[in-house]
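[1] With the sequence up front, the predicted model follows.
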Amino acid sequence: MKKFVFILLLCFGIYIWVTEWDDFKVKQENWNVSAKAMMLLNAETGKVVYEKNSKKPLPIASMTKIMTQYIVLNAIKNGSLTWDTVYHPSATVVNLAQFASASKLGMQANQSYTVHELFIAMTVISANDAALALAELVAGSEEEFVSIMNEQARAFKLKHTTFYNPHGLDGSYLGRGENKNNLASAYDVAIIADRLIKKHPDVLEFTKLPSFKSRQGMTMWNTNLLLPGMRMQMAGLDGLKTGYTDAAGPCFTGTGVFNGQRVISVLIGVEEIDGNRSEPRFHLTRELIERFAK
């Protein structure tokens, strides 16, 4: 009889535990905004705090520039570039001006630009021409820089990442075909971001800038609306990179220090709400961090 009661209580306990775990999982998935892939990494411990579809390769748009930042900062660190190195725009970079919908600094053929100017523009307003210019400075050509990007991805042991360009524009947008969209999983993007911040923590001095002034005196605002001073500001957040293309949808890699620990969030293909493709990714980032990192 005692044995029967023990087994009954054990089964009841297991039922309660499974039920509570299922309820927890349901609570995890009950988001106000959906996304194709999600990831939250504790950068202090390396622990994956939350993930959804985090190993699937997906187009990542301008989150590509996290890898571009890493390689450019490597070049500055090893002395092959300096912040004052001067760049004279190539025809390929100037040609990007024709793409009206692509974020860009708008470089002129008869002007010169420093690495510092280009890095700020690439980081703050996600300037695609600045990213391409930096790639040419580092490697001599876009093709050679892309080879370095993919080599670095292999060095990081990323299994779901392939780069075709240094900025993240869709291949079809550039006339190269849909089979040449930059791809990565949410997990891989989080790893790149983690390596970037740990090796080059000074990148955060750029990513947290709410704006900068162009040569013409125009204030150019950061695409990250969660930064302090921006209209959706979130205390503690200091980066990292937004993204959007038709193939990728709205994306965002966020980072900040919460409860004394740095976290990295990655969202790919965030749902647009009533035609708004920018704000939902920031709402979801806030919800993800507040639910699991605070």
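    Done, it's in. Because the structure is predicted, anything quoted here is derived from the model rather than measured.
[2] From here on, just use CA atoms for contacts and neighbour counts.
    Will do.
[3] quick one: what helix or strand has Gly217 in it?
    Taking DSSP states H and E as the definition, Gly217 sits outside all helices and strands.
[4] Mind checking what secondary structure Met39 has?
    strand (DSSP: H, G, I helix; E, B strand; the rest coil).
[5] any idea how far it lies from Glu279?
    To Glu279, Met39 is 18 Å away according to Cα to Cα, to the nearest Å.
[6] before we go on, here's another structure to hold up against the first:
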Amino acid sequence: MKKRLQTFIVCLLTILIVAGVTQVPNKAYAQDDLNVQANAAILVDADSGKILYEKNADKALGIASMSKMLTEYILLKAIKEHKVSWDQKVTVDNYVYKVSQRRDLSNVPLRKGAQYTIKELYQAMAIYSANAATIAIAETLAGSETNYLKMMNKQAKELGLTDYKFVNATGLNNRDLDGMQPKGTSPTAENEMSARSVAKLAYHLVTDFPDSLKTTSIPKLKFRAGTDDEIDMQNWNWMLPSLVYGEKGVDGLKTGTTDFAGYCFTGTAKRNGMRIITVVMNAKGSDGDGYKARFTETKKMMDYAFNNYSLKTIYAKNSAVKNHKTIPVENGKDKTANIVTNSPLKLPVKNGEENMYKPVFTLDKTKLNKDGKLVAPAKKGTAVGTLSVQYKNGTDYGYLYGKKSSGVKLVTKDEVEKANWFVRMMRGIGGLFSNMWNSTVGSWF
């Protein structure tokens, strides 16, 4: 009886162990087996710039029509600065007209000498990736596409992009411009960027101009509705919820395809308060269908992010940081001032890793004297430093703009009042006697 009981227990334990080993975790993908089938890829939290996954992210590769995100940014910036307006009319020249008649390229047909509003051209570019419309916008902003290249390079530098080359406004191969490409560029050249820089561009587009997503999220729109030039524009981003490969929360951004670049896609989606940005370059499906692969490979990264991470508040607003709760004050009514965070510090945190981040405290030396003290008086809310966090161990891809998060400001919790003259005098006298005592004692011993 005892032997049979022992046999039963061994069998039961074996079954439990096997079941535990073979149980499938409730995750679409683990980071190590994402295996994104593309020449380069990157996955980023759009709020903090935290990189959740990357592959060959610093190699400059063809970007095709993803180039148009830079023109979107430059145009939206120009509108914000009142340099152009949405209802401004643009007259189509011979170059723009000829490109618009290329039906083998993504285009809306434009009439030579006809006028179109900036808004019409912008919608055609952002939704339908219309190449001639993009050139028309570039000419409006800079006078010519050749001059516009200077504007593109200047803006790219200001945004902190690296590993890039621009030879035209559209991302087409220059040979598709039938000899009309910008001066000084090779007839067969094409725009290039690294996946990291593409992600930086997308990051700034959705951060600086969030309303751009109102346009990029439009699945279908008629160009010049009700006119003889009416044409249906279906968004090439087929991951928008109502389209072929629809995914919840997807509302942008830009596809790109040429023989040189392959099938590319920059996507963005928001779920449960967390927005992510994805980039795949030259996606390759196992079945050879690259057009579909750019969406299926993007889905891998989106599933990984949303199933494994959630937006967490590491430090709430008005939080004091351990070991850095105060800062010394010079000439203050009090010798120290309490400092707190001026806003919440939020990050995408992997499930179960809430305690895997350590604070990084950085003082702003420009706000302090040579002794590292805040000089009184100072207003409530005076910024004296920043608080960021660092991952304690394991694989950490860092952030788009460095190894640490940009963090939040540390500010004075209350007004820092200046001590009256008597208090300052007595402190000075006390300091003098203290120095004399220390000097005398030092000579005795």
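    Cool, the structure landed. Not measured: the values here are computed from a predicted model.
[7] TM value for the aligned chains?
    Superposed pair, TM-score by TM-score structural alignment, normalised by the length of structure 1: 0.86. Supporting alignment: 268 aligned residues with a Cα RMSD of 1.7 Å.
[8] Please say which of Met39 and Glu279 of structure 1 ends up with more neighbours.
    Met39 (26 against 17; other Cα atoms under 10 Å).
[9] Without its sequence neighbours, what residue ends up closest to the more buried one?
    Glu51 (4.4 Å; Cα to Cα, 6 or more residues apart in numbering).
[10] Then Ala248 of structure 1?
    Pro59 (4.7 Å).
[11] list the contacts for the one you found?
    Contacts of Pro59 of structure 1 were listed using Cα atoms under 8 Å, 6 or more residues apart in numbering, and they are 181-184, 247-248.
[12] how about the strands in structure 1?
    Ranges of strands in structure 1, per DSSP state E, are 35-42, 48-52, 58-59, 86-87, 113-114, 183-184, 211-213, 219-221, 237-243, 251-258, 261-270.
[13] which outside residues touch the second one?
    Spelled out, it's strand 48-52 of structure 1. Under Cα under 8 Å, 6+ apart, the answer for strand 48-52 of structure 1 is 36-42, 292.
[14] Pull out the buried members of those.
    36-42 (16 or more other Cα atoms under 10 Å).
[15] now those residues in a markdown table, with distance to Met107 of structure 1?
    Below are these laid out as a markdown table (distance: Cα to Cα, whole Å):
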| residue | distance to Met107 of structure 1 |
| --- | --- |
| Lys36 | 35 |
| Ala37 | 35 |
| Met38 | 35 |
| Met39 | 35 |
| Leu40 | 36 |
| Leu41 | 37 |
| Asn42 | 38 |
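[16] if we take these, which one ends up nearest to Arg286 of structure 1?
    Leu40 (11.4 Å; Cα to Cα).
[17] quick one: contacts for the counterpart of the closest one in structure 2?
    Under the alignment (TM-score structural alignment), Leu40 of structure 1 maps onto Leu43 of structure 2. The neighbourhood of Leu43 of structure 2, defined by Cα under 8 Å, 6+ apart, consists of 51-54, 276-279, 301.
[18] can you pick the most crowded of those?
    Val279 (33 neighbours).
[19] and that residue, what pairs with it in structure 1?
    Using TM-score structural alignment, Val279 of structure 2 pairs with Val266 in structure 1.
[20] Quick one: neighbours of the closest residue to that match other than its chain neighbours, just the number.
    The spatially closest residue to Val266 of structure 1, leaving aside those adjacent along the chain, is Thr253, at 4.4 Å (Cα to Cα, 6+ apart). Residues lying near Thr253 of structure 1 (other Cα under 10 Å) number 28.
[21] Need the counterpart of Thr253 of structure 1 in structure 2.
    Per TM-score structural alignment, Thr253 of structure 1 is aligned with Thr266.
[22] re the thing from before, can you give me the separation between the residue nearest to Met39 of structure 1 and Glu272 of structure 1?
    Glu51 of structure 1 sits 20 Å away from Glu272 of structure 1, going by Cα to Cα.
[23] list the contacts for whatever residue of structure 2 lines up with Ile120 of structure 1?
    Following TM-score structural alignment, the counterpart assigned to Ile120 of structure 1 within structure 2 is Gln123. By Cα under 8 Å, 6+ apart, Gln123 of structure 2 lies in contact with Thr215.
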